[in-house]
Structures are given as structure tokens and as C-alpha cells.
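Peer 1: Next comes the sequence, and after it the predicted model I'd like to discuss.
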Amino acid sequence: MVAALPSSDSAAAGAETADLPVGELCTALEAYLSAEQIDDVYAAYRFGATAHEGQRRKSGEPYIHHPVAVAQILAGMRMDHKCLMAAVLHDVIEDTPTAKEQLAERFDQEIADLVDGVSKLTQMDFKSRVDAQAASFRKMMLAMTRDIRVILIKLADRLHNMRTIGAMSAEARRRISRETLEIYAPIANRLGISWLRIELEELAFANYWPWRHRVITRALQLARGDCRAVIGRVEAAIRERLAQEGVAAETAGRQKHAYGVFRKMRERKRRFCEVVDVYAFRIVVDRVDTCYRVLGLVHNLYKPLPGRFKDHIAIPKSNGYQSLHTVLAGPQGVPIEIQIRTLDMQRNAESGIAAHWMYKSEPGEASPRGLTADWLRNLLEMPRGAGDSEEFLNQVKIDLFPDEVYVFTPKGEILALPKGATVVDFAYAIHSDVGNTCVAARIERRLAALSTALRSGQTVEVITAPGAKPHPTWLRFVVTGKARANIRGYLKNLQRHDAEALGRRLLEAELASFDRDLDRLAPTVLVAYLAEAKLADATELFSEIALGNRLAPLVARRLVAASEGQELRLGTRHRLAIKGTEGMPLTYARCCRPIPGDAVAGLFNPGRGIVVHRRECRNLGDFERQGDRWIELEWDDSVEMDFATEVSIDMANRPGSLASVAAAIAEMGSNIENIQSRERDGRTTTLELLINVRGRQHLARTLRRLRAIAAVTRIGRVNRSALRRV
């Protein structure tokens, strides 16, 4: 029976809508929406039907069937009426001439924002399909952080598309299915909507690996037939024991899904029989304390297998999932998996964030709470560090597959992190400021390095320092998107600031050759040059100079010539004083490893800034005569930081010799960064050490101390410029 359409327009629309499923939608809405709200949804349907008039899907059916089907899926989740209106209208901005402003005027701004959040970026030119998809995904995810209903509409949209994917080409089916497995099914899992995740995975599996899907599905059907007797016997034993103890509970066997079996076979490298030979049961009770009571009962019924118990009630998963999991040795030693949870936990396990609308009394509220809200807040921080949309998409993908570890703060709070997460990931999970200033940690009260991978159950205390800052090497070991985004964002801002300061000093040094400086140039001269060079402002000019993309001598000549109306002869070039703290625009060549006190010169390297070499370095070659990349440098009097230099030591093979060398270096206030050794003739060993010193005088004192060691036969500083170029 099809429900009567809303009274307004029903007569006029009768014949036109007879073949459309809008009547079924209205019937479903009568269960929980008011008549006025159903009228609003129908008005949105009328608007969408008019906008999509004449359009058809690849299957041949009218296009309006699709948005109505999407709304029906959301109606099954008991979503609010504005979400359903946006679902019916979700393609009008993307696929019709309708503008967002029209939706806001016809309905309201909230619905227009929802539809716009789901719409792809169709008005921009992208280099490739990947760029376009990544940019659209980024737009949708950021809209989701403002209103979770955006992603729920998109998930329902993807589910209906997967249900009707048969009309697409084989290539399109594989592409869409892969995207579903990589992005949309994991998002459904992250939001805790189990039924939606399972259906997306099964449909995508059937279309991406059709042969494997058929084989595993057939094998599962045969396995289920063979194990019915075992399942029935175990289920009867559990129910009998619960009845004896007066525990009211619902008990049911849990079926395995084809994609879940395939994924376990691939990840664990196991055969089919090893994966499916586990019988699963779910027990649903009334209260939390009853869950633990039932756990004791089933442990008395069958022996638990060591190490196979998980308490997700005390420590929920990152998507809010709660349940007790235990594996028992059943009849004839057959493994039995038991899940014990309350009715509310069961609802959340199936519907996740959607349970907020299905079972709560305030369906209009669109802000999630708890762990889902934490994940969304992390998403908001990612764009600051992500360089482009594709990088943002990759960061989100990392966060969508959290094979989790659970660690504790010193106050006893639990944090869920992806498997392989390090101390730095933990620090950023607490707060961005904690991550930016962390220097070490205590794990179980013992000092640990920032790169230490964490294990479940550990208590971690982060040690911070006010002057500390993120280091580029952290990007090698962090795994969470939030940590990676914050580190990248900080380093980009730091590089921009460092480049601006260094570029200004470089230009000032060149202008001094003409007895000029920036303050004495007419403002119009600099403005005219920036316009000619297509640069936004002086800050961008300074950054371009520091990174070697523009040469300071040429810029200085142009500015002076413009101010004087003629070309001037180049005077004596002033040396640029360096302190070693200029940051990333200034790097030190590894071939000769200059330190304070060395005579130095610099080469412009586009994209890297200035590379500092010792004047005697062979890699400088004839650059001084070329002039366009050469820059005169000198050390500032206030240099205080440490610099790395290489030292080669020949020493006799004697017990304790290496320890004597290490102790001597430490005694002189140096530090060993790296050490390599090679035996020469059985009696002599050559050590190559990378040590930190404050300058030539510090290095000289250190070498004198090393020469005093009896086992040392020769010592000297290494210059690799004759061997390779850096």
C-alpha cells in the first residue's frame, strides 16, 4: 500500500508521480515525522523532480529515483526532515543549473549548506581525476566537521550507487568499488555504522574482485551447512546456563561476511578453513554489570583461551563501539567467539552516530559527541598542515584504518591511537601545543625517545620544554594525520619566516654595494618592481631571494637603477654574516661540513636557498667567476650553536680504545652523532666520526685531547669534496 501524498499538489501530481517511489518514502516518514515535516520533504521532492526533469541514470530510470532512494535509506536511520530534504536535493547543485543561493531562498540556508557540502567541485579545473576527487573529498570532509549529516547523506548516496552499479562499465565498477573500500566503508566504520559498512564492503568486494567473491561466498555457504549442528548445540548450552542463573538475554549466532573473511585471509596469510573455523555468538543483556556477570558464566561453561579477552566496555574503540569479547574452547576444542553487550551498545554497534537520531529525543541536533567528535576535531586541524587536497586525502586515509593501541595519561585518561603510534603522536593527541614542544617522554616512569612506538596498556608522560619546536625528522615516524599535519604546518610557517628574514638581509647586503638600503629607496620603486615581477608583496620577494628563485644582486641592480634612472656600476660586494640559526633557507654542505672559523662562501641553490661551503671546497669550482650564484659569507661574532664535522682517526686495536675515544670527546663537551669503523690490517682500525663542535677552536682542543690517547696513531678532519658533490 502506497501512502497518500501530502494534500498540497497531490491531485496535480498524481499521474506524474505514480511511477516514483516517493509514496514509499512518505509512508516510512509517517512513523516518526509530523505531517508538516513530511510536507516539507515532499516540497523538496517536487523541487528536485522539476530540476532533474528529462535526466536519466545509466540504468535508464528517471534520475529523481536516485535521490529519493537516498532519502529512503536515511529515513531507515530516522534522520531529521532537513537531512531528508537535503538528500532529495543533493544532486541539484552539481547536475542541474540550480545555484546554492536558490536553495537557500526556496528552503533555508541550513539545507543549502548541506547540499553544497555533498556536491563535488565542478566549477574548477584540475590537472587530473585524482586532483578533482581529492579536492571534492576535502571539501566534503570539512563540511562534515561542521555538520555530520553531510557525510551521512554521502554514505547513503554511495550505498545506493553501489546497489545499482551494474549499469556501469567494468572499469568504472572497479574504480568506484576501490574508492568505496578505501574511503567510504572505513568512514562508515569510523562513525560506527556497522550495517552500512558491511553492505558497502560486500558490494564493493563483489565488483572489485568478482571471482574471489564468488569463491568465498560459495565456500561460506558450504561451511555454514556443516556447522549448523555445532552452532545449535553451543547456543542451547549458553541459553540453558543463562536461564539457570536467571539472566534475561538474547543469544544469537553471528554470520561471517565474505569480505571480512577475505581481508583476514590476506592480512593474516591464513587459509580459508583457518579463518572461518571460529563460531561467533552475540549475547545482549539489560545492564553493564550483567555483561560482566555473563562473562563469568560463559567462562565457567567453556574454558577461555589465554590472551583472547578484550574489554571494549571499559576501553571503547575509537568509533565508540563497546562490547566484551572473549574466545572459548568449545566442544571438541572448536574456538567460540562470544560478544557480550547491552541493548544500547548493540544499537550503537549497528548504527553508530546515526543512533543519535534513531533513539534520542532530539533528532534535530547535528553535533556528535564523544570519540567521533574527537576525530572530527582532528580533521579540522589537518588542513593547516596539508599542502594540497591529495595530501589531505592521504592523511585522512591513514586515520581511517586505526588498528588501535590504548595508552594512558598520568591522570588515568585513555587515548586510542593507531597501531605503530609513537610518543609524538601521543603528544599531539593530547594537544597541538604539547606536540609542538615535546622533547622526551616517560613510559612506565622510564625515559624514552620521541620515536618510541607505544603498546597498549602503557602509561605515557610527555616532557615538554618552552623553547622546543617540531623537527622535520619527526615526519619519518609519526603515523596519525593530526601529528603529521601539525608538524608540516609548523615547518612551513617556520620556513616562510626564516626565508623572509634571510632574503631581506641578502638584499640589504647587495644594496650596500651601491651605498643604498631598502629604507632609502622610494616606495614607488619597490611597488613597481613587485608589480613587474608579479609578486604579492615584499615578503614574497624576500622569500624568493632566500630560496634562490631570484638573485639578490640582480634585484638590487634593478631597484637602484630604477631609483636613479640609470644603471650603476657594481661596487664592493659586502659579506653576509651568518649565525647558523637562519633555519631551512640556509644549509651546510656535507662534502666539506663548514664550522665557525672556516673561511666560507655560499651558492644559491633554487628551492633550497643558500648552501654554505668552505672556501677550499672543490665543489665550489668556478662559481666565483660566474657571480650569479656566488655569495660572500662570513661568520657572525655571536654564533653559539653546535655544528657537525667529520673526523678520521687511525688507532691500534686494543681493548677499551673506542671507549677512551668516546670518553675524550664527551670530556671536551662534544657529542658523537655517528660513528663508522673499518679494520685496515688486523692491527689498525680507522674510525670515522661525525661530531658536534662550536667552531674551529673547539675542534682544535678536541683533536689535541684525542691525540693524547696512546692508541691513536693519526687524526685529521675529513673533506669529502674530492670524492663526491653535495
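Peer 2: That came in fine, so what should we check first? Fair warning: this is a prediction, and the values are worked out from it, not measured in the lab. Numbers count the residues shown, from 1 in each chain.
Peer 1: going forward, measure contacts between C-alpha atoms and count neighbours the same way
Peer 2: Will do.
Peer 1: For the stretch 401-550 of the chain, just list every one of the helices.
Peer 2: 423-430, 432-436, 481-512, 523-533, 538-546 (DSSP state H, counting those that start in this stretch).
Peer 1: Select, out of these, the one closest to A659.
Peer 2: helix 423-430 (31.1 Å; CA to CA).
Peer 1: Which neighbouring elements make contact with the closest one?
Peer 2: When contacts are defined as 3 or more CA pairs under 8 Å, 6 or more residues apart in numbering; DSSP states H and E, helix 423-430 sits against strand 414-418, helix 432-436, strand 438-443, strand 460-464, helix 481-512.
Peer 1: Rebuild these as CSV, extending it with mean neighbour count and distance to V41.
Peer 2: Converted to CSV, these look like this (neighbours: other CA atoms under 10 Å; distance: least, CA to CA, whole Å):
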stretch, mean neighbour count, distance to V41
strand 414-418, 21, 40
helix 432-436, 19, 42
strand 438-443, 20, 52
strand 460-464, 21, 51
helix 481-512, 22, 38
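Peer 1: Ok, which of those comes nearest T452?
Peer 2: Across the helices and strands packed on helix 423-430, T452 has its closest neighbour in strand 438-443 (9.2 Å, CA to CA).
Peer 1: Identify the residues contacting that closest one?
Peer 2: Residues outside strand 438-443 that contact it (CA atoms under 8 Å, 6 or more residues apart in numbering) are 423-424, 427, 447-450, 458-465, 468-469.
Peer 1: if we can go back for a sec, can I get the helices of the stretch 401-550 of the chain in JSON lines including distance to G232?
Peer 2: Shown next, in JSON lines, are the helices of the stretch 401-550 of the chain (distance: least, CA to CA, whole Å):
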{"stretch": "helix 423-430", "distance to G232": "45"}
{"stretch": "helix 432-436", "distance to G232": "53"}
{"stretch": "helix 481-512", "distance to G232": "46"}
{"stretch": "helix 523-533", "distance to G232": "80"}
{"stretch": "helix 538-546", "distance to G232": "73"}
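Peer 1: Quick check: which of these is nearest to A15?
Peer 2: helix 481-512 (52.7 Å).
Peer 1: Give me the angle between the closest one and helix 423-430.
Peer 2: Relative orientation of helix 481-512 versus helix 423-430 (axes from the mean of the first three to the mean of the last three CA atoms, to 10 degrees): 100 degrees.
Peer 1: Comparison target below:
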Amino acid sequence: MPETLPPVEKKSLENNIFKPSISGLLRRVETYDPHANLKLIEDAYDLAASAHNGQLRDNGDAYITHPIAVASILAGFRMDVTSILVGLLHDTIEDTGITLADLQNRFGEDVAALVDGVTKLTRLELQSDRTKQAENFRKLVLAMSRDIRVLIVKLADRLHNMRTLHYVQRLDRRQRISRETMDIYAPLAERIGMDRVKTELQNIAFAQLEPEADATIRARLNFLRGQGADVIDQISKELTSLCAEAGLDDVDVTGREKSPFSIWEKMKRRNIAFEQLSDIMAFRLIVPTRDACYMALGAIHGAYPMIAGRFKDYISTPKANGYQSLHTGVTLRSPRNQKIEVQIRTREMHDWAEDGVASHWAYKEDMTPNERETMALSGIFGKNNRKLRWVQDLLEILEDSEAPDEFLENTKLELYQDQVFCFTPKGQLISLPRGATPIDFAYAVHSQVGDTCVGAKVNGRLIPLRHELQNGDQVEIMTARGGTPSPSWERFVVTGKARARIRRFVVAQQRQVYIDNGRVAIAKAFRQEGADGSEKVLEGILKELRQASVEDLYVAVGNGQLGPKDVVNAAYPELKPAGRAPRLVPGLSPRFGQSLLLGAGNIPARKKTSQSNQIIKGLGVGIATSFAGCCRPIPGDSIVGVIAQSKGVTIHRKGCQNLASFSENPERFIEVDWDYDAIAKRVDTTPYTARLSVVATNEPAVLATLTNAAAKSGGSVVNLKIVNRQLDFMEILVDVEVKDLKHLLSLITSFRVAVGVMQVERVKG
């Protein structure tokens, strides 16, 4: 793991490395807001400096440098004075003796409420790290639903912490912070349109989480840069000249390389090696008007061949975060034959694309301070505005999720957005993650529509509910009074909102089953003893049995936590048996497979339980299962069970080539899925084995490169065989041990960026 971060990109929010100072902050605020109350900012600084006195950062600097840096980042967004104050004070409640009441008295309720929203929860000492993270995120969602500035300050705080992450000594802590940044804060930045923040957070986190891949990609970019040092300037001039010929004189053209994380993500998504990437360079055209966007697009498409499938019009159909731009991919004229990505937008669209929600807080000379404060909670930030509708979706997930961990997981699903745009029959636009189904669409329209969905039509045709929606689909949801969600929907929905709602119904349904079973069992136990088992009697023993209500008592008995006899004995202690059978000393308990003489006979040996059966849903109890050796399924794969004669059920990947041999006997197929809850609780951490086919140059160092890349990705090569060797290349079968599909995809990408590797594919059978 490198001890220093890669250099900040040219388009970074902070172009210069500087020692933050209060005087510099005041000058910065005054440049864009001459009417700002600088005395109030100085007061906030004095309080923060006094409160943090004696505290140090990981790099040895006085702690006050961090709040000043956060406030300076907010000033870079041209944020209002209230946000600047919160940036200076955001750690005072959490890390010092300052109270919420102190802040209310000195700076007012708005500042105090925002600081409280940014402050992490305390008193979570007994919780796991994941539960702490989930509870803190839960609080952040509630706070930002009231005022989105909470999130902007939190992102500025996280951005400075990431810029100084290399000072943290412990590797595990750096990686934990980076993973949290990648999973939560970067997607949140994307959701409010702050692309520059998102990109910088992702690149710093990527360097910590995948240092080998990051270094390899940067080395390759440096090599390409050396081969064509002036290529970006040449293409920029060519595009400027082309626009001028079309009558567009006021055009600003800039070119840049894709970021290392963006390249890594594209390689994973398209399943290709570095050499196969066709658009490492991207060019942006800033034009005066919306109409000029389409004129520039016409000029570019008229001059260069367009790459099929690469055109996207986010002006007519903006992204959920309000992003607007035209995207296209073209191949330049010979002899270069260079493929590039082009983005075309207006200045206003560009400001939103770079700074998102923050750009609407930017100081405007014709606005008074009161008007700016009023704008904060109205207009674009109004409740009904679709740009912040996702915050309401998060609140619904919060209501539907039973536990903090579940809320966090469902929220991650909601935040990741590679979008498709679909329409209701009335023409309402619904944006969904790629891979979304009609069930996801129904829940996006309204929770009640999702709950009562019984079918769907896409473009006028009836389709299965697990059908994957495409851009431009018109979706009609059919509902039925009294309809309820199916537990099987959870297997294929992709939005956090849908999954949380379905899981809530399943939990409620399961609870009712437990209540009914528990009520019957308790009534039977009291009846056998000839005793009164009324609810009044049960209410009297709730405290002793540590249950909150009679209903909870029924659930505890119904799910096996309590026995019905325990309930009877708690109500009538005199009915307890006088003596008890002697207990075995734990250290001397017999092993299964051995016999123990207890007078009446021997305890039979326990049957060995198949590990695969423990982590597969959809099978009956006691059915023997095994994983197919041909396709080697691992958690995360789409799987199917095949009934084998006298061998139980064999689990295959759905893409396994050997499944064709069973096509004449469809009755042998059985629908199954992974039991991810059981997998998460496994004590046995034995890894899963996957087989890869690798095509690489015929050089001795390639084998060492593969094993090193696997090790640095947290996997290991357990078997390796060269199946075809030619003069200039060789084909290798590699068996690797991984934790799950996500781990495997990361390892495959590590192989693809390795020097000498031309192709990596997973063997299908």
C-alpha cells in the first residue's frame, strides 16, 4: 500500500495545496459575497479554535486546520454564510465540550440544527462498526431530508478527510474509510450532481482499496501520454474549427483523460482489457444555448462516424440528479482513427454537472442575503421537485427497513445509478437503475402500486414480472384489490425501495405465522396441565420472560426461542418437575459418530449436513446438494438446481454449457437461490473456487504476474494449466479462490490490467 496519495487532478476543487487560515477564508468568502457577515464567521472560528485547543490531526497539525479547510471547500462552492459557519463548527459537539444549546444561543437555531445533523451519533459503544455506520447514516438521511446543506457540509468534511487519509497509519482504518466513501459518500455526491467531488472521492478511495490496479492504470496512462503528448490540444483545435464552420464561434473546448477509477469501472462493466478501451480521452464542449448543443452535435456527427450505442441525450431526459448534457462517441478522421467521447452542454448545465445542488447556493449579485436564505428551502429544493425525490425514497426505505444494517444495504442499492428511463401510460418519466424490472417500476410509482401489482405490460405486451426494462419502455402496471407482494420478488428486484418494502411484508407475514403457531402451542401446553392460560395470566409473566407484549411472547414460542412448557412453568412455578436429568459436563460430551450408553439405548450418529444445502434457498430439508464442478458456481451467480438420480440436487450456474444436456428433461430443473443471510453467518470461511481462461503473451513473467495480481486482490491461485502455447501467446486455465462474485470480478479486472494479459474470461462449463 503506497504511503502517499496520487496527485490531485487538474480539475480538483482545490487547485493549490495551501495552509488554511481564517484570513484566507474571509477573503475567499468576500470575493463572491461582499455583503457576508464576516464578523459572524470570525466568531465561529474563535469558538472552534478555543474548543479544539490542544487537539491534533493525524499529521500533527492543530485540529482547527480541519474545520478551516472544510469551510474553505464550502467557500469554493460559493455557499451561504450559514454553511460556512457549520463547516467551522461541525466537530464541536462531537469532539469538544460545546453543547447544542451553546450553538443555539450564539449562532441561532439553523446553524445548531445543521451542526447536529452533521454530527455522528454517540453512545454506540456496544454496537458493531457496521451498526454504528448504519445508525449514523440513518441520522444523516433524516437531517438532509430537512435541509440538503447537511449533506453538502458532510461531503466537504469527507473530502478533506480523504485528502489527508495518507497520514492515517493503520492500513485497515484507511481501507475501512475508503470503502465507506466508495459505498456511501461518492454515490451521495453523484445524487446531488456534485461530479467533481464524486470523482475525487472515488479516485482517492480507489488508490487505497486497489493500489496495484491504480498504479498499473496510471503507468499505462503515463505511457500513452508520452506517445501522444500533444494529441489533446490537436483534437481540441479540430473540434473548435469544426464548430466554427457550423457557425458556432463562442465554444469552449476542453479535453481530459478518464480518471483511473473510471477506467477500472469501465473495464469491469464492459468485461474488456485495458487495450480494448476505445475512449480513454473525453472532450467537453461548452456552448451558449440549448439549441447550440444540438447544432454542435450535428456538426460532429456530420464530420465523424458515430460509435453505435454511444449516443445519450440527457438534455431531453435529464438524470435523476438534474444532470443535463449530450454524450456521444465518434471515431476521428484517418490517419489517427482515434475513438473519443464528446460531451456537449451549456454553461448553466456545466455548473450543475460540476457542483450540482451546491451551484444553486452560489452567490448571485442581484440577490439579498434574505432571498438566498429563503431559496435554501424552496424553489429547486421544494418537496415536490423531482431532483430531490430520491431523498423521499430514502425516507420510505428508512420506514420499511427493520434494522439499521438492512437500511444501509437497501440504501446502497438505491444510490448506485446506471440509469434507464421508462414511461407510465400517461407519459410520466420514471428513472430506474439498469436491470430494473416492472416490480421496481411499480414501487417507484407508489408503494401501494408495488404491493398490489399482479402483472405488467411493456409497450402493450404482457411480460413476466422479472423482465428487464430498457430505455424508452412504456410500462403499464396491473393491480388487484387485496394483492400482496410475493417473497420471490426479492430475488430479482434491484432497487432498495422495492426490496425494503417486500422484505417488510415477508417479515410481517412470517411474524403472523409465528404468532399463530405460538398461540396454539401455548394453549395446548396449558390445556395439558389443566391450568388457566388466558391473556391476563400471560401478561403477568411478560417481565419474567423478558417479552414486551403477549404478541411478542407468541412469536418467541412460535420461532422456538421459548418452549411452551417454559411459559406454563413461569405462570405456575408449582408445576415445575421436582428433579431434572443430570447434565453432561460440556468437556465430556460425546462426539457424533460415537455411541453413548444411557441405559435405554445408544444415541444414533448424526447425519452429515451438506454445506451447500445450508446456503441454498428453495430446497426441502435434508435434500443432499452439491456444486457442479463444470461451472463452479459462487455466491452472486444466477443458479439453477438439477435433480440428479440418487445424488440429490446439483447446483449449476445458469450460463453453464452442460445444462443443454438436460433440456429434454425440464422436470429435473428446480428454481433455487443463494441464502445470503446464511452465507453472512457462516463460521466456516472456506473460499469458493472459480475457473478462468486467460490469454497472455508467451513470456515467463506472465505466470508470476497472474499469481501476484491474484494475491494483491485478496485471492489465490490454486491450480494453473497451460492448455495451448504458441510462439507469441498462450492460453491458460487458472483456478482461483474467492469469497463471492464481487470478489471474483475485482480479481478478473486485476488480471486484465496486468502487463502481458490480452483476455480474461470465466469458464462456462
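Peer 2: Perfect, I can see it now. In this text the structure is predicted, and so the values were computed from the model without any measurement.
Peer 1: Quick TM-score on the pair, please.
Peer 2: With the length set by TM-score structural alignment, normalised by the length of the first structure, the two chains reach a TM-score of 0.71; 558 aligned residues with a CA RMSD of 3.1 Å.
Peer 1: Could you identify the longest helix within the first structure?
Peer 2: The residue-count maximum for a helix in the first structure (DSSP state H) belongs to helix 210-244.
Peer 1: mean shift of that helix relative to the second structure?
Peer 2: Taken over the aligned residues, the distance from helix 210-244 of the first structure to the second structure averages 3.4 Å (mean CA distance after the TM-score superposition for the first structure).
Peer 1: and after that helix, which helix or strand comes next?
Peer 2: Next in sequence after helix 210-244 of the first structure, counting helices and strands by DSSP states H and E, comes strand 250-253.
Peer 1: which residues sit against the helix or strand following that next one?
Peer 2: Following strand 250-253 of the first structure in sequence order, the next helix or strand is helix 258-268 (DSSP H and E). For helix 258-268 of the first structure, contacts defined as CA under 8 Å, 6+ apart pick out E201, E202, F205, H213, I216, T217, L220, R270, R271, F272, V275, V276.
Peer 1: mind checking how far the closest residue to the fourth one other than its chain neighbours is from R197 of the first structure?
Peer 2: Nearest residue to H213 of the first structure in three dimensions, chain neighbours excluded: A206, at 5.3 Å (CA to CA, 6 or more residues apart in numbering). Separation of A206 of the first structure from R197 of the first structure (CA to CA, to the nearest Å) stands at 14 Å.
Peer 1: re the thing from before, measure how the longest helix of the first structure sits relative to helix 258-268, angle-wise.
Peer 2: Using the same axes, to 10 degrees: helix 210-244 of the first structure against helix 258-268 is 100 degrees.
Peer 1: What residues sit buried inside helix 210-244 of the first structure?
Peer 2: H213, I216, T217, L220, I231, V234, E235, I238, R239, R241, L242 (16 or more other CA atoms under 10 Å).
Peer 1: which residue is nearest the middle of the second structure?
Peer 2: K412 (3.5 Å; CA atoms, centre = their mean).
Peer 1: For the helix or strand hosting the residue nearest to H213 of the first structure, which residues meet the burial criterion?
Peer 2: Element membership for A206 of the first structure, per DSSP H and E: helix 194-208. Neighbour-count burial for helix 194-208 of the first structure flags 194, 196-208 (criterion: 16+ other CA under 10 Å).
Peer 1: would you turn those into TSV with distance to K492 of the first structure?
Peer 2: Listed next are the buried residues of helix 194-208 of the first structure as TSV, based on distance: CA to CA, whole Å:
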residue	distance to K492 of the first structure
S194	39
L196	39
R197	37
I198	40
E199	41
L200	38
E201	38
E202	42
L203	42
A204	39
F205	40
A206	43
N207	42
Y208	39
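Peer 1: Tell me where the stretch 251-400 of the first structure has strands.
Peer 2: In the stretch 251-400 of the first structure, the strands defined using DSSP state E, counting those that start in this stretch lie at 279-285, 303-304, 310-311, 324-329, 335-342.
Peer 1: Please determine how far D226 of the first structure is located from L220 of the first structure.
Peer 2: According to CA to CA, D226 of the first structure stands 10 Å off from L220 of the first structure.
Peer 1: Can you tell me how far E371 of the second structure is from R503 of the second structure?
Peer 2: 44 Å.
Peer 1: can you check A36 of the second structure too?
Peer 2: Counting by CA to CA, the gap from A36 of the second structure to R503 of the second structure is 49 Å.
Peer 1: Tell me how many other residues crowd L530 of the first structure.
Peer 2: Applying other CA atoms under 10 Å, we find 16 residues neighbouring L530 of the first structure.
Peer 1: Could you find the counterpart of R481 of the second structure in the first structure?
Peer 2: In the first structure, the residue paired with R481 of the second structure is P466, using TM-score structural alignment.
Peer 1: Kindly provide the distance from that match to V439 of the first structure.
Peer 2: As judged by CA to CA, P466 of the first structure and V439 of the first structure stand 10 Å apart.
Peer 1: The second structure: which residue goes with V479 of the first structure?
Peer 2: Mapped onto the second structure by TM-score structural alignment, V479 of the first structure lines up with V494.
Peer 1: Quick check, that match in contact with A436.
Peer 2: Yes. V494 of the second structure is within contact range of A436, at 5.7 Å (criterion: CA atoms under 8 Å).
Peer 1: Serialize the contacts of helix 258-268 of the first structure to TSV and add fields for distance to S59 of the first structure.
Peer 2: Formatted as TSV, the contacts of helix 258-268 of the first structure follow (distance: CA to CA, whole Å):
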residue	distance to S59 of the first structure
E201	22
E202	21
F205	21
H213	24
I216	28
T217	26
L220	31
R270	40
R271	39
F272	36
V275	38
V276	37
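Peer 1: which of those lies closest to I153 of the first structure?
Peer 2: Of all the contacts of helix 258-268 of the first structure, I153 of the first structure sits closest to E201, with 17.7 Å by CA to CA.
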